[in-house]
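Visitor: Following is a predicted model, sequence given first.
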Amino acid sequence: MMEYRTEHDSLGEVEVPAEAYYGVQTLRARENFHITGVPMSHYPRLIEALAYVKLAAAEANASLGMLDEDRSRAICRACEELISGKLHDQFVVDVVQGGAGTSANMNANEVVCNRALELMGRPKGDYEHLHPLNHVNMSQSTNDVFPSALNIALILELRELMEAMRHLQHAFARKGDEFADVLKMGRTQLQDAVPMTLGQEFTAWAVTVGEDIQRVDEAEDLVYEINMGATAIGTGLNSHPDYARTVTEKLVEITTLNLKQSPDLVEATQDTGVYVQLSGVLKRVAVKLSKICNDLRLLSSGPRCGINEINLPPMQPGSSIMPGKVNPVIPEVVNQVAFAVIGHDVTISMASEAGQLELNVMEPVIGYSLFQSINMLRRACLTLADKCVSGITANRERCRELVEHSIGLVTALNPYIGYEKSAEIAKEAMRTGGSVYAIVLEKGYLTREQLDEILKPENMVRPRYTK
């Protein structure tokens, strides 16, 4: 038989499992919010960040004479355990919840409180000696705790995302070097354009990922501003006059992050513009990754009836009815991640717009959407790099064949034989289906040696002066 302890709040008494570190308010929230099926424990960075905030608050209150040493020490030790990864299973509230994150804050208050009580040699629920609100939540409100913890968690998550993006960037760059000597046809509007190298194509993708790493890094800088000390609406009610400055200093010391207090805590408590900005950058990353994956799917299409310039590594059989078919499943899944991130951006935009007066109560869904976007993009980058890009091979002969047969080749020959002859060759190639390369030789406009010199990959990768 499970044992219970009785806890109460302003709504009455509730039986809480005796072994649980959470309490009455967490239990109510757990019962109220069956929304995503994803509990807070799914996001360890958020729990870690909440513990950082509670630890900094306890140290700040103690240094200002607001909290006695014994209680402060016990709270800090409990927070340190959470930061180390313990008791995360006790964070049971759904990540999407009503109340502007109050349930998340109370889940943290109750777990920290009950573990601290144990460290003091007292039973869980002995709130006369240490209280989740009077002591753990001292000088705080959900309205400064939740967004500050969210910002810290986002910084930690964004660092991991950028590392994954660098991994993908390097994978593309390595292929750029490997394919530097592979001549192929460039395309615009899905039509033949002018020759280039396959290395240039992959190097361009490395560059575009690198640009987006810079954009994410710039967006991350905005997340360092926090509103700790704001309490309910930014006025700092129920806190020591020096608390906001002190708790921010403690957070910087504990996290080693360059956090800074918002210059206007009233504005900071109601404003969620930073999340809109960050989400927009994540959408940019998603859109560009999806475009690259579209290109990979096109270039590998076939194998007999498509472009077939590159081979993606075969990851799994592609059909339950067509034997031997292998699909570009990795680019496909990254496309789908991009669609989800774009959808999350819409959610974040609407949730941010829904803020009213001194608070935006929609921050839980904003946080959930950002975590989803960041984590999916991080995994997508690693998956694309390791299970696709690193194993791509070039069909060198196919690439060369397409160049020699492409009408677009005449553009590269134009400086050598003139526009009129180039147009004549293009028309004949279109009429007969013949190779531009072969027609030029047949008409004697250039020798094979001259053609091969013009079409050397190193002559295709940069501007070249021709008399």
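Guide: Cool, got the structure. Residues are numbered from 1 along each chain as shown.
Visitor: all contacts plus neighbour counts: C-alpha atoms, from now on.
Guide: Fine.
Visitor: I'd like to know how far residue 288 sits from residue 212.
Guide: With distances taken as CA to CA, to the nearest Å, residue 288 is found 9 Å from residue 212.
Visitor: ok, structure two:
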Amino acid sequence: MQTFRLEHDAFGAVQIPQDKYWGAQTQRAIGVFGAGREQFPPALVHAFGQQKLACARANRRLGTLDAALAEVIEQAAQALADGHFDSHFPLTLWQTGSGTQTNMNANEVIANRANQLLGQPLGGKTPVHPNDHVNRSQSSNDTFPTVMHLSTRLALSQALLPALVQLQAALQDKAQQWQTVLKIGRTHVMDAVPMTLGQAFASFAAQIAHGIERVHGCLPRLSSLPQGGTAVGTGLNAPPGFAEAFCEALSQITDTPFTANPCAFEGMGTHDVFVEVSGVLNVLAVSLSKLANDIRLLGSGPRCGLGELIVPDDGLTSSIMPGKRNPTLAEVLAQACMQVMGNHTTVTVAGASSLFELNVAKPVIIHNVLQSISVLSESIVRFTEHLLLGLEVDRAVLARNVEGSLLLATALNPVLGYDQVARITRKAADEGLTPKQAAVALGLLTEQAYDAHVRPDQMVGR
């Protein structure tokens, strides 16, 4: 049977499971909001550990926290950052819009672990108090947005950017590999003039390169932190220099440069940077959707579709059609992009809901931003490693399509003029002829003259 301990706060006594490191405020929050299935990801919890560690170091340095207490708080905060207390964050993300309950949860877990390290039982609040010591010089109002910045900054640099770099390199390799492979370009999803498959993949690679640039463009604003603003941005109850000392400590902890936001009011009352980040992710989703859908279409078939690309076999098939192969990972990537686009709408509305000195949609903003980063990062890696790298070309299909394309006759515009070339393409289309056959039948060119002017490999430009 589960046993309980009795804890007290300003509102009275609370029963808490004996083996849990959270405290009275977290337990009360469970009663109010529930311990729902939708919880903050571990990345946010770990960022809280790093934030509390940096705060303890800053408070110790500035003399506002006893060195002995700071040391044990730092140990407990490091354990939280290392993932040892993930299961002690039971709250749903659907909570107070400032994220206060999760900040209190972090304070209580760290305080209880610190006291335990000092030989005290859980729930005693001595000698380490969750508010007086772990939350010293802080408010949820500056702490939660700081953790939002930190977790997003790290997720972008540690997960999304490496995935994008790998994808861009693979696309560039394909562009180089297929730089001389002719294909028919398509505009309005209809046949157009020739190009190379390498040019198509160079276009994909350029889109992803632009996406990488956009992500890098967000990082400076994510690295500017509101910590030290405390309740409304004035820095009440924080010692002079706390913001700077905190950023210095956090930079050392994460090996990532962070600076104090010169206007903490902006960093707490608005979250424009997260709308910006979500917008960048939305643009990436648009780019990746084109990539996934083009590959799906170019690989459609194998007998009755375009069939120009050969998607690698992933070993999965239909429940009713034996042996059927589907572009599963392209579909995964496309669905991830759909999710990101929807998330961006939520982040936009939440960002526009800032009121006075506090945005109170912080949990839903960070949930959607981190989810977008996560689903993109994971789906990009799977798509790159298990589809793109194994993608092959059906050269016979490509050659047949190029040879039979009506719009090859476009190369004759300077020789015959637009109207005469239109006669060629119309006759070829109406009678099922090749452009060469139509041109000869109309008496406009000999076969030799046609071949001299219509050379697909010379029509692709650079």
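Guide: Right, received. Where do you want to start? Predicted model only: the values in this text are computed from it and were never measured.
Visitor: Look at residue 288 and residue 212 of structure 1 and report which has more neighbours.
Guide: More crowded of residue 288 of structure 1 and residue 212, by other CA atoms under 10 Å: residue 212, with 21 against 17.
Visitor: Now that one: closest residue in space, sequence neighbours ignored.
Guide: residue 285 (6.1 Å; CA to CA, 6 or more residues apart in numbering).
Visitor: From what I see, the one you found and residue 214 are in contact.
Guide: No. The pair residue 285 of structure 1 and residue 214 fails to qualify as a contact (CA atoms under 8 Å) at a distance of 10.8 Å.
Visitor: Who has more neighbours out of these two?
Guide: Set residue 285 of structure 1 next to residue 214 and count neighbours by other CA under 10 Å: residue 285 wins out with 23 against 12.
Visitor: Which strand or helix spans the more buried one?
Guide: Here residue 285 of structure 1 is covered by helix 273-299, with elements defined by DSSP states H and E.
Visitor: Next, the mean deviation of that helix compared to structure 2.
Guide: Its matched residues in structure 2 lie on average 0.9 Å from helix 273-299 of structure 1 after superposition (mean CA distance after the TM-score superposition for structure 1).
Visitor: Tell me the helices and strands packed up against the very next helix or strand once past that helix.
Guide: Following helix 273-299 of structure 1 in sequence order, the next helix or strand is strand 310-311 (DSSP H and E). On a contact count with 3 or more CA pairs under 8 Å, 6 or more residues apart in numbering; DSSP states H and E, strand 310-311 of structure 1 meets strand 393-394.
Visitor: Run through who's touching the strand it packs on.
Guide: Applying CA atoms under 8 Å, 6 or more residues apart in numbering, the contact partners of strand 393-394 of structure 1 are 179, 182, 309, 310, 311, 312, 313.
Visitor: roughly how far apart are the last one and residue 169 of structure 1?
Guide: Same thing as residue 313 of structure 1. 18 Å.
Visitor: Going by how many neighbours each has, rank the two and give me the top one.
Guide: Neighbour tally, residue 313 of structure 1 and residue 169, criterion other CA under 10 Å: the higher count belongs to residue 169, 24 against 18.
Visitor: What sits closest to that one if chain neighbours are left out?
Guide: Here the nearest residue to residue 169 of structure 1 in space, its sequence neighbours aside, is residue 206; by CA to CA, 6+ apart that works out to 4.6 Å.
Visitor: what's near enough to touch the residue mapped onto that neighbour from structure 2?
Guide: If you follow residue 206 of structure 1 across to structure 2 using TM-score structural alignment, you land on residue 205. Residue 205 of structure 2 makes contact with 168, 169, 171, 172 under the criterion CA under 8 Å, 6+ apart.
Visitor: filter those to the buried ones?
Guide: Those of the contacts of residue 205 of structure 2 that meet the buried threshold are 168, 171, 172, by 16 or more other CA atoms under 10 Å.
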